[in-house]
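Asks: Here's a sequence, model it:
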Amino acid sequence: MPHTFAEDAQDAIDLHVIDAQSLDDWLAAQDAVVVEWVRQNDFAGNLGQTLLVPANGDRHVIALAGYGTASKRARTHFPLASAATKLPTGTYRIASGLPEEMAESECLGWVLSGYRFDRYKQKSDKTVSLVPPDGVDTAKVTIMAEAETMIRDLVNTPTSDMSPEDLAAAATALAETQGAEICTIVGDDLLAQNFPLIHTVGRASATPPRLIDMRWGQHGPKLTLVGKGVCFDTGGLNMKSSTGMSLMKKDMGGAAHVLGIARMIMAMNLPVQLRVLIPAVENSVSSASFRPGDILNSRKGLTVENNNTDAEGRLVLADALALASEDKPDLILSMATLTGAARIAVGSDIVPFFTDDDDDAQALSDAGARVDDPVWRLPFHEGYEAKIEPANADLDNAPSGGFAGSITAALFLRRFVSNARYVHLDIFAWQSANAPARPRGGVGTGARAVFDALPSLLKL
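Replies: Sure, this is the predicted structure:
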């Protein structure tokens, strides 16, 4: 993250954030040289516009950042970030114009505007530092930016370097950094320890499937995060098209997100007993592949008629959710790149979530609005329960008909949860086009909303 916070403001350039509709008011307070310079350079305060105004007499160089109009700002997550990327290398200090209620979010966007996934290419040496406004908790913002960066890096990394083994190594590195305990169950040991669905989905891959189990914290309410870690999804024997497979390196986005949230929790030292469970597999094709029509056993004892090998995420999550329930936590929260139906319903920017608890739903919705990380509640609709009950087993992983796919997937997962309140988020984890502080590629969706909601969800 080459864009950082600066501690020394002595040589910082004053940055004036200018709403397009307030430009004339700002100019009215400036000297004639500034007014003429702004007019000659056609600076109108449009979103993303920048302008350096040279020194004159006793006045130092100043910088202007267009903040657009309220309607334009509503269309992007981090409006100021669009200007941050265009400013030359240097250190800047917010001098005026940034609304106090936007300061923390815009500071986060400023730092994230420097994000580049450059593991496989030449790195940029451009650094644009910010002296934040008074009152901004820079330590918190930095932790959030580091967590978001980790999520993006994990999702962006191709499966050649982000196999189930690599994902486990990333989780282990995080655990070691934060003083957490971690263990991993690998390969046939999954069968010995009763995780048959995780083993079934991952057994066709050259890299054995595994269950990652991380614990941190000795006091406070018990929170268990469960993340889907399908490091690549061919669709199995119900193979995806080449187009459908093109983004499947991101099918471990749920795992990346719960690790990012865990990083924030541990770095901020929240008073919780945290557990993170990640079933890490690759859904591959070989002579060991599971087949359409197979009846599969689960850790909970429920049988599943497998009617589509491309509906594998809910299978691996099922065993992990059953394990999570055995610990009787106060809250189980799962995140997964689970269904295309969720994208059809709300698009890529909004995260649908499911819960039976109205207070939890309100807390998560409020948090999403507060931190500009939009979420939207969908129902655990009881009327659709029959859709996931086939003739030959307890459950169907891929009901026919195609309707309400996100809801039926969530209902399937809920069957494996007991002894705890449950929230499930069906995420996308991908930015399809470049946007301020959100370049095309992996991106956090719902992670900041979840973290911001935790004090309410867990009564901290």
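Asks: C-alpha only now, for contacts and for neighbours.
Replies: Noted.
Asks: And for this protein, the residue most distant from the center?
Replies: Gly57 (48.4 Å; Cα atoms, centre = their mean).
Asks: To which secondary structure element is the residue nearest to Leu457 when sequence neighbours are not counted assigned?
Replies: Nearest residue to Leu457, sequence neighbours excluded (Cα to Cα, 6 or more residues apart in numbering): Asp360, at 5.8 Å. If you go by DSSP states H and E, Asp360 is part of helix 358-370.
Asks: now for that helix, which elements pack on it?
Replies: strand 375-377, helix 447-457 (3 or more Cα pairs under 8 Å, 6 or more residues apart in numbering; DSSP states H and E).
Asks: And for the first one, what's in contact with it?
Replies: Outside of strand 375-377, the residues that reach it under the criterion Cα atoms under 8 Å, 6 or more residues apart in numbering are 350-355, 361, 364-365, 368-369, 446, 449.
Asks: redo that, cut-off 10 Å
Replies: Outside strand 375-377, the residues that touch it by Cα atoms under 10 Å, 6 or more residues apart in numbering are 346, 349-355, 358, 361-362, 364-369, 424-427, 445-446, 449-450.
Asks: Go through the protein and flag its longest helix.
Replies: The longest helix of the chain (DSSP state H) is helix 138-156.
Asks: what's the helix or strand following that one packed up against?
Replies: Remark: after helix 138-156, the chain's next helix or strand is helix 164-178, criterion DSSP H and E. Under the contact criterion of 3 or more Cα pairs under 10 Å, 6 or more residues apart in numbering; DSSP states H and E, helix 164-178 touches helix 138-156, strand 181-186, strand 210-216, strand 229-233, helix 253-267, strand 273-283.
Asks: Format these as JSON lines; extra columns: distance to Lys72.
Replies: Listed next are the helices and strands packed on helix 164-178 as JSON lines, based on distance: least, Cα to Cα, whole Å:
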{"stretch": "helix 138-156", "distance to Lys72": "24"}
{"stretch": "strand 181-186", "distance to Lys72": "45"}
{"stretch": "strand 210-216", "distance to Lys72": "42"}
{"stretch": "strand 229-233", "distance to Lys72": "36"}
{"stretch": "helix 253-267", "distance to Lys72": "29"}
{"stretch": "strand 273-283", "distance to Lys72": "39"}
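Asks: for comparison, sequence B:
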Amino acid sequence: MTHPLIETDTSLEAVPVHAIGPEGLDDLLAELPGPAAHFAKAQGFKAKKGETVLLPDAQGGLAQVLFGLGDKMQRDPLLAGLLPGRLPAGLYRLNGAGRLDVLAWLMGAYRFTRYRSGKSGNDGTENGADDGARARLLAPEGVDVAGVAQIARALALGRDLINTPANDCGPAEIAQAVERLAQRHNASCQIIEGDALVAENLPMIHAVGRASPRAPRLIDLRWGRADAPRVTLVGKGVAFDTGGLNIKPDNAMSLMKKDMGGAAAAIAAAAMVMASGLDLRLRLLVPAVENAISGNAFRPGDVLPSRKGLSVEIGNTDAEGRLILADALALADEEAPELLIDFATLTGSARVALGPDLPPFMTDDEALAADLARIGMAEADPVWRLPLWQPYDDLLRSSVADLNHISGNSFAGAIIAGLFLRRFVEKAESYLHFDIYGWVPNAKPGRPKGGEAQAARLVHALLTERYPARAGGSGA
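Replies: This is a model prediction of the structure:
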């Protein structure tokens, strides 16, 4: 299955798009028919980054397109994501296009229009739009367009979940999205809901979510050969975060529909893994809650039991994400997976350090860290390593419990959160923590403003490299 914006019939006529940098512009203009070259020069085309010129034919139709790549040192590997929004409807051939260019095209074509009149559904194209009325790309030779389309669809799912406001995307709706995904890929899915979380020894997930009328839950998807290497993904699913009794100010609460961005990234990565049929035993765990305020909300100073058996003193109810992740990580760790990965929109400190575009990751596995740095750059899904600096672990001390979940000061907040989570992992062979932002505040090529399942493509590429699909095999 490919994609409605990708045409695989290469016998069809397509308008050529010449992607060119300033260093090759003179040679290209020399090859163009005289009128076309004169027209490009008259338009002032200099092959600057993202610069686009439509060249007419003798009858006034569209003959070809010039697309500027900009200087070599500043090139964006997802720059082709600008084209779907700039080209009129039709079929195009992007000269020299590779896998990332095709992916960028589909990423850039994404639109979230669920709440616009007459629109419904989203598979990575504009919701409800006539695909024939949009710019489509002719499949480049040698590119696995079906595989790229699977990634684009999974990424669109993650973006949709983040972009959907909390009134329509609570814990139940997150669970429904995972259930639909399980049905699509013949996976199992179990859900522990409400007070059953206490009975099943997931007390911190229950404590964080109990103040909301929308019951908290733990979503547990399993897929793949039972005897394959075990890989577990955990995603923070806080559907909306008021901050609890440590209530957020209005300017910090307005975007809190995205506080389930970690869950969205984990779900997107799981969708990519299953669609690719990777040879692994996948488990996806999503603790889904709403951090609300009511008479039974958990309080600063409370001491909560945890699945791990550690007692946790609450320093601030607005640091709820690490609490629900801790129970889910402890559950995942009991199976001693080969690789345990969590995604979370966890700390403002991570954004202060690295900004919204570059999520930090933390791991004690040096080989894994090197792979992530390498693959992240190759996939245009970059991350940056922060240390799990052991001396800071002492800052989690509590005078009344086994540990506090915050340090009590503003230093090294992202690292402190990572150290807290690591306390709940001991059996997994490798543990990896992502502190993502989950949002694009200003549109970039291939990345429209709005929700973004950061690090999902990176993790899929990592797992593809480590656990490639078996020939003729199925993960289901």
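Asks: Give me the TM-score for these two chains.
Replies: The pair, once superposed, lands on a TM-score of 0.95 when counted by TM-score structural alignment, normalised by the length of the first structure; 452 aligned residues with a Cα RMSD of 1.8 Å.
Asks: distance of the residue farthest from the centre of the first structure from Val33 of the first structure?
Replies: Gly57 of the first structure sits 10 Å away from Val33 of the first structure, taking Cα to Cα, to the nearest Å as the criterion.
Asks: Return the residue of the first structure aligned against Ala264 of the second structure.
Replies: With TM-score structural alignment as the criterion, the equivalent of Ala264 of the second structure in the first structure is Ala256.
Asks: Let me fix that, I meant to ask about Val145 of the second structure.
Replies: By TM-score structural alignment, Val145 of the second structure lines up with Thr138.
Asks: Please apply the same query to Ala370 of the second structure.
Replies: So Ala370 of the second structure corresponds to Gln362, using TM-score structural alignment.
Asks: Run through the residues that contact that match.
Replies: Per Cα under 10 Å, 6+ apart, neighbours of Gln362 of the first structure: Gly368, Arg377, Ala453, Ser456, Leu457.
Asks: again with Ser22 of the first structure
Replies: Ala44, Gly45, Tyr67, Gly68, Thr69, Gly97.
Asks: Can you give me the distance of the closest residue to the first one other than its chain neighbours to Val53 of the first structure?
Replies: By the measure of Cα to Cα, 6+ apart, the closest residue to Ala44 of the first structure outside its immediate chain neighbours is Ala20, 6.1 Å from it. Distance of Ala20 of the first structure to Val53 of the first structure, computed by Cα to Cα: 17 Å.
Asks: What of Gln10 of the first structure?
Replies: For Gln10 of the first structure relative to Val53 of the first structure (Cα to Cα), the value is 18 Å.
Asks: top of the contacts of Ser22 of the first structure by neighbour count?
Replies: Most neighbours among these, by other Cα atoms under 10 Å: Tyr67, with 30 neighbours.
Asks: what residue of the second structure matches up with that residue?
Replies: By TM-score structural alignment, Tyr67 of the first structure lines up with Leu69.
Asks: tell me the contacts of its match?
Replies: 18-22, 46-52, 75-77, 79-80.
Asks: one more time with 6 Å
Replies: Ile20, Gly21, Lys49 (Cα atoms under 6 Å, 6 or more residues apart in numbering).
Asks: check contacts around the match of Val145 of the second structure.
Replies: So Thr138 of the first structure contacts nothing (Cα under 6 Å, 6+ apart).
Asks: In the second structure, what stretch matches stretch 377-385 of the first structure?
Replies: The aligned range for stretch 377-385 of the first structure is 385-393, by TM-score structural alignment.
Asks: related to what we said a few turns ago, what's the spacing between the match of Ala370 of the second structure and Phe428 of the first structure?
Replies: 22 Å.
Asks: returning to that earlier point: among the contacts of Leu69 of the second structure, which recur in the first structure?
Replies: Counting by both residues aligned by TM-score structural alignment, their matches' Cα atoms under 6 Å, the members of those that carry over to the first structure are Ile20, Gly21, Lys49.
Asks: Most neighbours out of the residues you listed, which is it?
Replies: Ile20 (22 neighbours).
Asks: when you align them, which residue in the first structure goes with that one?
Replies: Aligned partner of Ile20 of the second structure by TM-score structural alignment: Ile18.
Asks: What's the end-to-end length of stretch 76-86 of the second structure?
Replies: 17 Å.
Asks: in stretch 59-75 of the second structure, what's buried?
Replies: Ala63, Gln64, Val65, Leu66, Phe67, Gly68, Leu69, Gly70 (16 or more other Cα atoms under 10 Å).
Asks: Return the residues in contact with the third one.
Replies: Val65 of the second structure makes contact with Val17, Val53, Leu54, Leu55 under the criterion Cα under 6 Å, 6+ apart.
Asks: now the first one
Replies: When contacts are counted by Cα under 6 Å, 6+ apart, Ala63 of the second structure is found next to Leu55, Pro56, Asp57.
Asks: Repeat that for the fourth one.
Replies: Each residue near Leu66 of the second structure by Cα under 6 Å, 6+ apart is listed here: Val17, His18, Thr52, Val53.
Asks: how about those residues in a markdown table, adding secondary structure and distance to Ala109 of the second structure?
Replies: Listed next are the contacts of Leu66 of the second structure as a markdown table, based on DSSP: H, G, I helix; E, B strand; the rest coil; distance: Cα to Cα, whole Å:
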| residue | secondary structure | distance to Ala109 of the second structure |
| --- | --- | --- |
| Val17 | strand | 17 |
| His18 | strand | 19 |
| Thr52 | strand | 17 |
| Val53 | strand | 19 |
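Asks: does the equivalent of Leu112 of the first structure over in the second structure count as helix, strand or coil?
Replies: Aligned counterpart of Leu112 of the first structure in the second structure: Met107 (TM-score structural alignment). What DSSP: H, G, I helix; E, B strand; the rest coil gives for Met107 of the second structure is helix.
Asks: Distance-wise, check Met107 of the second structure relative to Ile341 of the second structure.
Replies: Taking Cα to Cα, one finds Met107 of the second structure at 24 Å from Ile341 of the second structure.
Asks: ok, now Lys427 of the second structure?
Replies: Counting by Cα to Cα, the gap from Lys427 of the second structure to Ile341 of the second structure is 13 Å.
Asks: Residues touching the helix or strand encompassing Leu91 of the second structure, excluding its own?
Replies: According to DSSP H and E, Leu91 of the second structure maps onto strand 90-94. Contact with strand 90-94 of the second structure is made by Ala14, Val15, Pro16, Val17, Ala135, Arg136, Leu137, Leu138, as judged by Cα under 6 Å, 6+ apart.
Asks: I am finished for the moment; much appreciated.
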